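S.K.: Give me a model of this one.
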Amino acid sequence: MTLIAFIVGVVLLVVGLAASIALHEVGHLVPAKLFGVRVGRYMVGLGPTLWSRRFGETEYGVKLLPLGGYISMAGMYPPAPQTVAATAASRARAGFFASMVQDARAANEETLDGVDRTGTFYALPVWRRIVIMLGGPVMNLLLAMLLFAIVFSGIGVQTATTTIAAVNQCVLPAGSTQTACAAGDPVSPAAAAGIQPGDVIVSVDGTSVQTFEQASAIIQASPNRTIAVVVRRDDVEQTLQVKPLLAQRQIAGPDGTTVTADVGFVGMTAMTDYVNQPLWAGPAAAVQQAGQVVGIMGQLPARVYQTASDMITGAPRDPNGPLSVVGVGRLAGEAAATDAPILNRVATILGLLGSLNLALFVFNLIPLLPLDGGHVVIALWDGLKRAWARLWRRPPPRAVDATKLVPVTFVVVIAIVVMGGILILADIVNPLKIFG
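M.R.: Alright, predicted model coming up:
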């Protein structure tokens, strides 16, 4: 691999990640402003601020590390029942977690200074709060669908076409290291029937075929039986009689794995080309992969533990296991540096960005603070309390004081940092190997 191509791949992934984070925050920002919430800050990245500028009530900026982002909305939490000054003395008297709650309430009170209640997040109807919090993850899902649509429908999927690339002159035993035909090797059925490179398969055994996969399925199901294969050669259709041999070959199993089976074999390979898929194929693939990501996230602690174990023992990584941003960046660099057509490399990097956006979509829906899913759960709980009060004709209850959950948020953040650190270390010490 060339170093320059590797660096270009990593840079493209980082830029794509930063753009994905920026659009995620736009997904929060736009509905917040539409609903009249005062947004004090819109920041892409974490750490020191590289650039910022205020437009109207909002400060827009870019920070050093493209590993996250946030918008600061007025009144993310309702005012505390009693405003408690988070002085050094009061924090000293309070316990560690109680002090954290105090600080969170103090920070929340600062966002309420000079802001009318109608311009606060907590005062919005429940459905509007949910729309704001889901805006970010939904933006990642839409971006993933767009990227997969570009890959599937814009670039196309590399598919074996019905055009013949090569014809084996003889039949070699399965698993043989032999590369040339010997005197006693049987002639391949394709060569015996007169099939030539460049022929285009029109139909097999009376069935029209549009892909080589369809032709192969009929051939594999027809061992020791003469079938008609119609090919187009020099714009003229010819019917050739082919008798597939019963041979042991590796084929794709029902679950996508490769299995060895006794099937019909004729000895020919097809040319591959980019075949544009229907417009819905990319979004459908994104939704399907999102379901797989949900399964990974549901087992995230166990999978991170397994990744740590593989790192310590030096065992190969699970290709379906979790990766850090470092691991995804490394894959993007390796994809850019592989000796493959440029479209292959572009499609791979776009696919990685699409998968990264799906991970952001699913991860942010986890129903724990500080993630978007945690805020959605709080809004739903608040709405349920209000609905219950209306049902029993009781006064409206106080808004849910989510600052009480700051200790839980702290534990979640620590868990995220620890798991992220393990994955980053594993991606450096024991990286996932896909491109050899």
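
S.K.: make it CA atoms for all contacts and neighbour counts henceforth
M.R.: Fine.

S.K.: Burial check on the nearest residue to Ile422 once chain neighbours are set aside, number of neighbours?
M.R.: Distances taken as CA to CA, 6 or more residues apart in numbering place Ala308 nearest to Ile422, at 6.5 Å, with adjacent residues excluded. Using other CA atoms under 10 Å, Ala308 has 19 other residues around it.

S.K.: One more, so I can put them side by side:
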Amino acid sequence: MEGLIMAAQLLLGLSILVGLHELGHLVAAKVFGMRVEKYSIGFPPKIFGVKVGETEYSIGALPLGGFVKISGMIDESLDTHQLATEPKPWEFRSKPAWQRLIVMLGGIIINVITGIIIFIGLQYFLGDRYFSVDEVNKHGIYVTELGEEIGLQDGDKIIKLNGKEFENFNDARNPNFLLETGSFYTVLRNGKEVDIPIPADFIGRLSDKNVNKNFMDIRIPFKVEKLQQGSNAEKGGLKADDVIVAVNDQPINYLHEFRAVLQSNKNKEVAVKVKRDEGEKLLNIQVDKKGEVGFFIKYLLEPSIKNYSLSESVKLGTVEAFAVITVQLKAFNKIFQGDVSASDSLSGPIGIAQIFGGTWDWVKFWTITGMLSMVLAFMNLLPIPALDGGHVVFLSYEIVSGRPPSDKFLEASQKIGMVLLLCLMVFAFGNDIYKLF
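M.R.: Predicted coordinates for the structure are as follows:
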């Protein structure tokens, strides 16, 4: 079931983004009087299609993409038979270069607008919910093996990022911070300030399939909020407001400790000591095959909540959307410098589906879809033939020089670009499959 939910979220997200991207090309083309022959979400073979006016609108069986076919344009279809005749007034090639440039930028512009709107909506309707540094530092952090490798320790209290104080603890794990050259934490440890530098290859190590991605997190004290009806916790006698203090004689102070001991006792009965009212109770509770007992958790840390006006949301949402592009640029820089492996950083459809996760969470869905919209815009702007960015380069050359590249050159470039993209897709799929094992 989790796999189906992952796949459904991936397909819905990509269908929305690809559909809007290609719609951007279509609308721009029609505005300038170009004939659009086909508009498809998904690649052939065609499942369904309907012709409206001069354009056939269809859905393809391969849902990981889409296309528009504009008359008189050398595109991924490599249909060049029209080029042997004189340009018709409705063809792409007969229009001024600036109009053709806008058509090629249409999809990118729509994806940027979509990403910005999604992030504005998330800010306006949800605001920010986070743990402040002051709240987190009541108990400090815990770290996994990778966190220990870079010098962090259980109980550290992060007080500065790159020498500056900060409020939102999420900033300490923000990719923009982790990718910045020379980044470092300042932590309070045993009453002393200690600087912890972030290694240049840290993101690459974090991307390793054998590494726990959550290299550090908040130590959260907790109690039982309420029980799931018919759960093992209820059968074992656990009650709302119980505070779990030990499992199998192992002291429990924080949520991550409790979860770890349950994971190591799947399908076993454990002795759970709880603090209840003024006394303590010892309960025997069965752990299920997922490492759970069945109750809702009440955090004993107070989150900070900020709500924003529409004008504030527009500003913050726009900044957050373009921060995705900044992360991409920093990641590419790390790859080119050799600090990060391309295989560790690149994800295909399987990897993206795993990011969505196996439970349907609309907030997470729209957050990831907004990020993907900005990434799709960025990737399409890369100057690779067969991508929009390749067309943009050739059209910019034509505008500056006053003469277009030859049709043969454009056709050859398109073929080279298609081969490059095909190789990239094969690599991404293969890389995803490798990471599964």
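
S.K.: which residues sit in contact with the counterpart of Met139 of structure 1 in structure 2?
M.R.: Using TM-score structural alignment, the equivalent of Met139 of structure 1 in structure 2 is Ile110. Ile110 of structure 2 makes contact with 20-21, 24, according to CA atoms under 8 Å, 6 or more residues apart in numbering.

S.K.: Also Val115 of structure 1?
M.R.: 38, 74.

S.K.: is it true that it lies in a strand?
M.R.: No. Looking at Val115 of structure 1 with DSSP: H, G, I helix; E, B strand; the rest coil, it is coil, so not inside a strand.

S.K.: quick one: it from Val30 of structure 1, how far?
M.R.: Using CA to CA, to the nearest Å, we find Val115 of structure 1 at a distance of 19 Å from Val30 of structure 1.

S.K.: Show the residue spans covered by the helices in the stretch 1-150 of structure 1.
M.R.: Along the stretch 1-150 of structure 1, counting by DSSP state H, counting those that start in this stretch, helices occupy 3-34, 88-93, 96-112, 126-149.

S.K.: can you pull the buried residues of the next helix or strand after the last one?
M.R.: Per DSSP states H and E, the first helix or strand lying C-terminal to helix 126-149 of structure 1 is strand 157-167. By neighbour count on 16 or more other CA atoms under 10 Å, the buried set for strand 157-167 of structure 1 is 157, 159-167.

S.K.: of all those residues, which comes closest to Tyr274 of structure 1?
M.R.: Val157 (5.1 Å; CA to CA).

S.K.: what lines up against the closest one once you look at structure 2?
M.R.: So Val157 of structure 1 corresponds to Asp128, using TM-score structural alignment.

S.K.: check contacts around its match.
M.R.: Contacts of Asp128 of structure 2 by CA under 8 Å, 6+ apart are 304-307.

S.K.: residue contacts, Lys33 of structure 1?
M.R.: For Lys33 of structure 1, the contacting residues are Val39, by CA under 8 Å, 6+ apart.

S.K.: Check the alignment and tell me where it lands in structure 2.
M.R.: Matched across to structure 2, Lys33 of structure 1 falls on Lys30, judged by TM-score structural alignment.

S.K.: quick one on the thing from earlier: locate the residue nearest to Ile422 of structure 1 within the secondary structure: which element?
M.R.: Here Ala308 of structure 1 is assigned to helix 300-313, by DSSP H and E.

S.K.: Please list the residues outside whichever helix or strand comes after that helix that contact it.
M.R.: Later in the chain than helix 300-313 of structure 1, the nearest helix or strand by DSSP H and E is helix 325-337. Identification of contacts with helix 325-337 of structure 1 by CA under 8 Å, 6+ apart yields 1-3, 5-10, 13-14, 345-346, 348-349, 352, 424, 427-428, 431-432, 434-435.

S.K.: Neighbour count says what about these? Which are buried?
M.R.: Of the contacts of helix 325-337 of structure 1, these count as buried by 16+ other CA under 10 Å: 5-7, 9-10, 13-14, 345-346, 348-349, 352, 424, 427, 431-432.

S.K.: ok, back up a step: I'd say the residue nearest to Ile422 of structure 1 and Ile424 touch.
M.R.: No. With contacts counted by CA atoms under 8 Å, Ala308 of structure 1 stays clear of Ile424, the gap being 10.4 Å.

S.K.: Okay, strands next: where are they in the stretch 251-400 of structure 2?
M.R.: Secondary structure of the stretch 251-400 of structure 2 (DSSP state E, counting those that start in this stretch): strands at 269-276, 279-286, 295-299, 304-306.

S.K.: Mind checking those for the one nearest to Phe67 of structure 2?
M.R.: Nearest of the strands of the stretch 251-400 of structure 2 (CA to CA): strand 304-306, 40.9 Å.

S.K.: For that closest one, give me the average deviation versus structure 1.
M.R.: Its matched residues in structure 1 lie on average 4.2 Å from strand 304-306 of structure 2 after superposition (mean CA distance after the TM-score superposition for structure 1).
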